[in-house]
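1. only the shape, not the letters, is given here:
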């Protein structure tokens, strides 16, 4: 399995990725861990370093799950996946999921720092269907529609028996 999962923040990418990686015993990469400077959310690392880390992860693992909202990185990795999974549950589901999100210690030093970013995150998530950047619905739709390989779009998280 080489699954590439993408969608808006709060769409369920991390939840599905963790389930699939555990079920299939494969490596898991949350793209947030290579995009941002460690301990400094919203401070991007140089793209050449991000791409080098992504390529290294793909080369080092025969089976993997990669997840994130970064359309440019999804496009870069799509050639190597066996399945492309687009999570598109809608704006309200994403906003609600973000409000329920547990503390993510790999992103934030404390729950308070994560909570302090929630309003900014929610505003960004709300604009998903109107923006046209690499992290937007328009970019994600183009990627999904253009992918010639195995692909599935989910409007709710798939059940995992």
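-> Received it, and whenever you're ready, just let me know what you need. Quantities reported herein were computed from a predicted structural model and do not represent experimental measurements.
2. please make it C-alpha for all contacts and neighbour counts, starting now.
-> Fine.
3. quick one: contacts for residue 28?
-> Counting by CA atoms under 8 Å, 6 or more residues apart in numbering, residue 28 touches 17, 18, 21, 64, 65, 66.
4. quick one: what helix or strand has it in it?
-> Assigned by DSSP states H and E, residue 28 belongs to strand 27-30.
5. same deal with residue 15?
-> Using DSSP H and E, residue 15 falls in helix 13-24.
6. cool, and residue 84?
-> In this assignment (DSSP H and E), residue 84 forms part of strand 83-87.
7. which elements pack onto that strand?
-> Contacts defined by 3 or more CA pairs under 8 Å, 6 or more residues apart in numbering; DSSP states H and E place strand 83-87 against strand 2-7, helix 137-146, strand 151-154.
8. okay, one more to line up with it:
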């Protein structure tokens, strides 16, 4: 969904999983400094859409943003999206099952990848912002029918 949104808005699509994990697949994280550097380089583009849940990465590039659109779907929608996308990036059936469980705990877990942390980033963002809470919101936004920033 975020990739389609990037195409529709003319932005660069940034998949934070690609930055966070070594090319060998999930489970082997890159060095934090390398991840932050990659994210900062990507955020130099005029427009970008981020897919990912890594608040610690986003907090490092948010100062480069002039507007913020937070796509915050219900966990059941996220789990359905993960199922549709399937196993990727060298994941195993076990790691895929763990990802599904992890996605289901978005609002109840703590840390920089939690709903509370993302909400704090969103709330403190001082410029134009909006939250898209459903596929319908995303569709309306991408068609220019959602209230403008």
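-> Arrived safely. Fair warning: this is a prediction, and the values are worked out from it, not measured in the lab.
9. related to what we said a few turns ago, buried ones in the helix holding residue 15 of structure 1?
-> 13, 14, 16, 17, 18, 20, 21 (16 or more other CA atoms under 10 Å).
10. relative to residue 154 of structure 1, how far out is the third one?
-> Put plainly, it is residue 16 of structure 1. Going from residue 16 of structure 1 to residue 154 of structure 1 by CA to CA, to the nearest Å gives 11 Å.
11. which residue in structure 1 lines up with residue 103 of structure 2?
-> When structure 1 is aligned by TM-score structural alignment, residue 103 of structure 2 is paired with residue 125.
12. that match should be in a helix, yeah?
-> Yes: counting by DSSP: H, G, I helix; E, B strand; the rest coil, residue 125 of structure 1 is found in a helix.
13. you'd agree it is up against residue 96?
-> No: using CA atoms under 8 Å, residue 125 of structure 1 is not in contact with residue 96; the gap is 10.7 Å.
14. how about the contacts made by whatever residue of structure 2 lines up with residue 55 of structure 1?
-> Aligned counterpart of residue 55 of structure 1 in structure 2: residue 40 (TM-score structural alignment). Contact analysis of residue 40 of structure 2 by CA under 8 Å, 6+ apart lists 60, 61.
15. so residue 40 of structure 2 is in which element?
-> Residue 40 of structure 2 belongs to helix 32-42 when assigned by DSSP H and E.
16. so the next helix or strand after that helix matches what in structure 1?
-> Using DSSP H and E, the helix or strand that follows helix 32-42 of structure 2 in sequence is strand 48-51. Aligned by TM-score structural alignment, strand 48-51 of structure 2 falls on residues 64-67 of structure 1.
17. do the same with stretch 13-26 of structure 2
-> Counting by TM-score structural alignment, stretch 13-26 of structure 2 corresponds to residues 28-41.
18. ok so, going back, ok, residue 125 and residue 96 of structure 1, which is more surrounded?
-> residue 125 (22 against 13; other CA atoms under 10 Å).
19. tell me how far that one lies from residue 61 of structure 1.
-> 31 Å.
20. also residue 36 of structure 1?
-> As judged by CA to CA, residue 36 of structure 1 and residue 61 of structure 1 stand 22 Å apart.
21. pick out whichever of the two has more residues nearby.
-> residue 36 (17 against 13).
22. centre-most residue in structure 1?
-> residue 68 (1.5 Å; CA atoms, centre = their mean).
23. ok, that one to residue 144 of structure 1 distance?
-> Applying CA to CA to residue 68 of structure 1 and residue 144 of structure 1 gives a distance of 14 Å.
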